[in-house]
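Q: here is the input, now give the coordinates:
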Amino acid sequence: MEKNFGAKKPEIQELGRVSDRISFIYVEHAKINRQDSAIQVADSRGIVDIPVALVSVLLLGPGIDITHRAMELIGDSALAVVWVGECGVREYAHGRALNHSSRLLEAQAKLVSNRRSRLAVARKMYEMRFPDEDFSGLTMQELRGKEGTRVRKIYREQSKLTGVKWTRREYKVDDFESGTPINKALTAAHQALYGLCYSVVAALGVSPGLGFIHTGHDLSFIYDFADLYKADYSIPIAFKITAEYGDSDIATHTRIAMRDKFRTCKLLVKMVKDLKYLLLNEKINDDLDVNVSMSLWDDREGLQKFGVQYHEVS
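A: Below is the predicted model of the structure:
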């Protein structure tokens, strides 16, 4: 007898658009199971069902017990999972891309594999941060110098605006609590931003490891992408929260503030548009290529039909 394990696997058309999803939900010290097309979270306060197709990132903190069935649903719905350690150490994992087309991935691989096109995309990223300047003739070294000057200026401005003392960016990956309040807030804010960037990159089928500026790491493109938004999101939020709360539960306050900022500014919508503009040079609103057709590549004849039984050429 066939067993019924809940709702059927959702079709791609049934899933929520990336840009319409809730940015992220954080859960700790709880049991997570599956209830039809939702994950059921149970902790000391009660039980709540969360429809996974409407969430972009699930942050799992310490004390999480999650079932295989829940993870299966999460993978089918392209919900990015970020495992969060007690000291700010995070391990990233995700299911199948929500976008089943390889168009963006192929464009990314083509652009990053050619020196000239790679430099062009890197310049485009800097132009998005400096909209009133021309970067067409600058080298990567010159671009890095301008970015360093820009970031230091932002830190100084935020310090003056909030009254939070600033010396330099300093933190230890394996010792979160040893940092100053502002450095801890910056770490928490950046990690929340990385998680959201990762969810968009994964959902649209782009490789997180093929970076244009960062390289050599499996999350190189995540760091590239996140740098587009730090000046407007994570850095100001970190200084603001530090000024308000000092060192009192700084990571939690920062995470909540980032989540609220993501929602009010509709950052997911912007990220989807920016990613397609970077890789396809298209300013389009649709998240996904729903009508996906698979083909066979041929070095002489171009794309050939898939699912056809071919015969040996005599």
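Q: C-alpha from now on. contacts and neighbour counts both.
A: Noted.
Q: which residues does whatever helix or strand residue 253 lives in contact?
A: Using DSSP states H and E, residue 253 falls within helix 250-264. Contacts to helix 250-264, defined as CA atoms under 8 Å, 6 or more residues apart in numbering, come from residues 22-24, 181, 184-185, 188-189, 192-193, 233-234, 237-238, 241-242, 245, 268.
Q: are any of those residues buried, and which?
A: For these, a neighbour count by 16 or more other CA atoms under 10 Å gives the buried set as 22-24, 181, 184-185, 188-189, 192-193, 233-234, 237-238, 241-242, 268.
Q: could you list which of these belong to strands?
A: Secondary structure from DSSP state E places 22-24 of these in strands.
Q: circling back to that earlier point, among the contacts of helix 250-264, which are in helices?
A: Those of the contacts of helix 250-264 mapping onto helices are 181, 184-185, 188-189, 192-193, 234, 237-238, 241-242, 245, 268, per DSSP state H.
Q: also this sequence, please, to line up against the first:
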Amino acid sequence: MAETPSGAPLDRLLLPRLEDRLSFLYVERAVVHRDGNALTIQDLRGIAHVPATQLAVLLFGPGTKVTYAAMALLGDAGASVVWVGEKGVRYYAHGRPPAKTSRFAEAHAKIWSNQRSRLACARKMYALRFPGEDVSSLSMSQLRGREGARMKRVYSQQAQRTGVVWSRRSYDPNDFESGDPINRALTEGSAALYGIAHAVIVGLGFIPSLGIIHSGTDRAFVYDVADLYKAEISIPAAFDAVAALPSGDDLNVRKRIRDRVVSTKLMQRMVRDLQNLMEIPDEDAYTDGDLLLWSELEVFAAGMNWADGDSVAQ
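A: Here you go, the predicted model:
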């Protein structure tokens, strides 16, 4: 096994396009190292070799150790690394996004910075929550009102389904233990879903702080995205957990969410939904970008000396 990275970096022009790669690979309780231009993943079952150039995003879960040589290879291969909780239900940190282009961030910023396009994107987000309904002419105030009524119905339906006593959503962000079992479970479920959304957002290269509906925090867009799936993922998981253990001890909401994330292929759906919301065509999603210089009306190639009107390559 090679103890140090190869001296010759991979030729980026020969790397597979990112849309042809495995979108996410999750690893836990293992050692990730390097053997030539392949990653080695070793756990109690043995060693698996994985071509680094076939990965878009590698998710490191609990108990994972990674060597410098492996990280150097992932960087050369244009793969991203995100450190997460079990099955991705927490977000801790990330490396570079897999798409070596500013396209995702620019598309996000363009929509966010214009009131009309931001409202249109918000309507698309709400449309995902109200399938079959026309929300194209509703204001943000009307959308919030309709969403509030929907969430009341969701909580009531889940309480009726599981037999869990439900009053209202109430929690103190500074005192988790002060809530009743169902509110603690809902808070735990939301936190897990935020972690999944955060990992996908930074893995693709979007900007977590530029919320479309939420605003003001470094995770505003994370809340936007997670809210699209709460009624399907985290809320049922919370009610199921409390129904199974009425005492509220050891709710294990995260495990239930993990199982739902896997069975519904939630991460893959998030990728598709984000591309649609940000109006990024599939064929443009994962192409490498060229380094350019911005001007008022157009862009120019970088790597040139523009002094005195000359365009001599540097």
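Q: TM-score for this pair?
A: TM-score of the superposed chains, computed with TM-score structural alignment, normalised by the length of structure 1, equals 0.78; 291 aligned residues with a CA RMSD of 3.5 Å.
Q: quick one: which of the ones in helices among the contacts of helix 250-264 of structure 1 is nearest residue 151 of structure 1?
A: Comparing these against residue 151 of structure 1 with CA to CA places residue 234 closest, at 12.1 Å.
Q: so who does that closest one touch?
A: 186, 189-190, 193, 258.
Q: map residue 108 of structure 1 onto structure 2.
A: Aligned by TM-score structural alignment, residue 108 of structure 1 pairs with residue 108 of structure 2.
Q: burial check on the residue lying closest to its match once chain neighbours are set aside, number of neighbours?
A: Excluding the flanking residues, the one nearest residue 108 of structure 2 by CA to CA, 6 or more residues apart in numbering is residue 278, at 6.1 Å. Per other CA atoms under 10 Å, the neighbour tally for residue 278 of structure 2 reads 21.
Q: surely residue 278 of structure 2 touches residue 106?
A: No: assessed by CA atoms under 8 Å, residue 278 of structure 2 is found out of contact with residue 106, at 9.7 Å.
Q: how much space separates the nearest residue to residue 230 of structure 1 once chain neighbours are set aside from residue 172 of structure 1?
A: Spatially, and ignoring its direct neighbours in sequence, residue 230 of structure 1 is nearest to residue 190 (7.3 Å; CA to CA, 6+ apart). Computed as CA to CA, to the nearest Å, the residue 190 of structure 1 to residue 172 of structure 1 distance reads 14 Å.
Q: neighbour count winner among the two?
A: Just comparing residue 190 of structure 1 and residue 172: by other CA under 10 Å the higher neighbour count belongs to residue 190, 25 against 14.
Q: which elements pack onto the strand or helix carrying residue 197 of structure 1?
A: Using DSSP H and E, residue 197 of structure 1 maps to helix 181-203. Helices and strands touching helix 181-203 of structure 1, by 3 or more CA pairs under 8 Å, 6 or more residues apart in numbering; DSSP states H and E, are strand 55-60, strand 80-84, helix 220-226, helix 234-245, helix 250-264, helix 267-280.
Q: how far off centre is that helix?
A: Centre-to-centre, helix 181-203 of structure 1 and its host chain are 8 Å apart (CA atoms, centre = their mean, to the nearest Å).
Q: give me the mean distance between it and structure 2.
A: When structure 2 is superposed, helix 181-203 of structure 1 averages 1.5 Å from its matched positions, counting by mean CA distance after the TM-score superposition for structure 1.
Q: neighbours of the residue nearest to residue 169 of structure 1 when sequence neighbours are not counted, just the number please.
A: Nearest in space to residue 169 of structure 1, with sequence neighbours left out and distances taken as CA to CA, 6+ apart, is residue 183 at 6.4 Å. For residue 183 of structure 1, the neighbour count with other CA under 10 Å is 23.
Q: same deal with residue 186 of structure 1?
A: Residue 186 of structure 1, neighbours per other CA under 10 Å, totals 27.
Q: could you do residue 133 of structure 2 as well?
A: 10.
Q: so who does residue 297 of structure 1 touch?
A: Going by CA under 8 Å, 6+ apart, the list of residues near residue 297 of structure 1 reads 303-304.
Q: what's it aligned with over in structure 2?
A: Match for residue 297 of structure 1 (TM-score structural alignment): residue 294.
Q: next one: residue 209 of structure 2 from residue 237 of structure 2, what distance?
A: Shown here: residue 209 of structure 2 relative to residue 237 of structure 2, a distance of 27 Å by CA to CA.
Q: residues contacting the residue in structure 1 sticking out farthest from the centre?
A: Distance from the centre of structure 1 peaks at residue 314, with 50.4 Å (CA atoms, centre = their mean). Neighbour list for residue 314 of structure 1: empty [criterion: CA under 8 Å, 6+ apart].
Q: quick one: the helix or strand hosting the match of residue 108 of structure 1 to structure 1 mean distance?
A: According to DSSP H and E, residue 108 of structure 2 maps onto helix 103-112. Average distance, helix 103-112 of structure 2 versus aligned residues of structure 1 after superposition (mean CA distance after the TM-score superposition for structure 1): 0.9 Å.
Q: how close does the following helix or strand past that helix sit to structure 1?
A: Next along the chain after helix 103-112 of structure 2, taking DSSP H and E as the criterion, comes helix 115-129. Its aligned residues in structure 1 lie a mean 0.9 Å from helix 115-129 of structure 2 after superposition (mean CA distance after the TM-score superposition for structure 1).
Q: would you mark the buried spots in helix 115-129 of structure 2?
A: For helix 115-129 of structure 2, by 16+ other CA under 10 Å, it's 118-127, 129.
Q: before we move on, what about stretch 49-61 of structure 1?
A: Across stretch 49-61 of structure 1, burial judged by 16+ other CA under 10 Å covers 49-50, 52-61.
Q: repeat that for stretch 138-152 of structure 2.
A: Within stretch 138-152 of structure 2, the residues scored as buried using 16+ other CA under 10 Å are residue 143.
Q: now do it: everything it contacts.
A: 119, 122-123, 126, 135, 231.
Q: JSON lines please, covering those residues and showing distance to residue 221 of structure 2.
A: Below are the contacts of stretch 138-152 of structure 2 laid out as JSON lines (distance: CA to CA, whole Å):
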{"residue": "119", "distance to residue 221 of structure 2": "14"}
{"residue": "122", "distance to residue 221 of structure 2": "11"}
{"residue": "123", "distance to residue 221 of structure 2": "15"}
{"residue": "126", "distance to residue 221 of structure 2": "14"}
{"residue": "135", "distance to residue 221 of structure 2": "21"}
{"residue": "231", "distance to residue 221 of structure 2": "18"}
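Q: what's the closest of those residues to residue 101 of structure 2?
A: Nearest to residue 101 of structure 2 among the contacts of stretch 138-152 of structure 2 is residue 122, at 24.8 Å by CA to CA.
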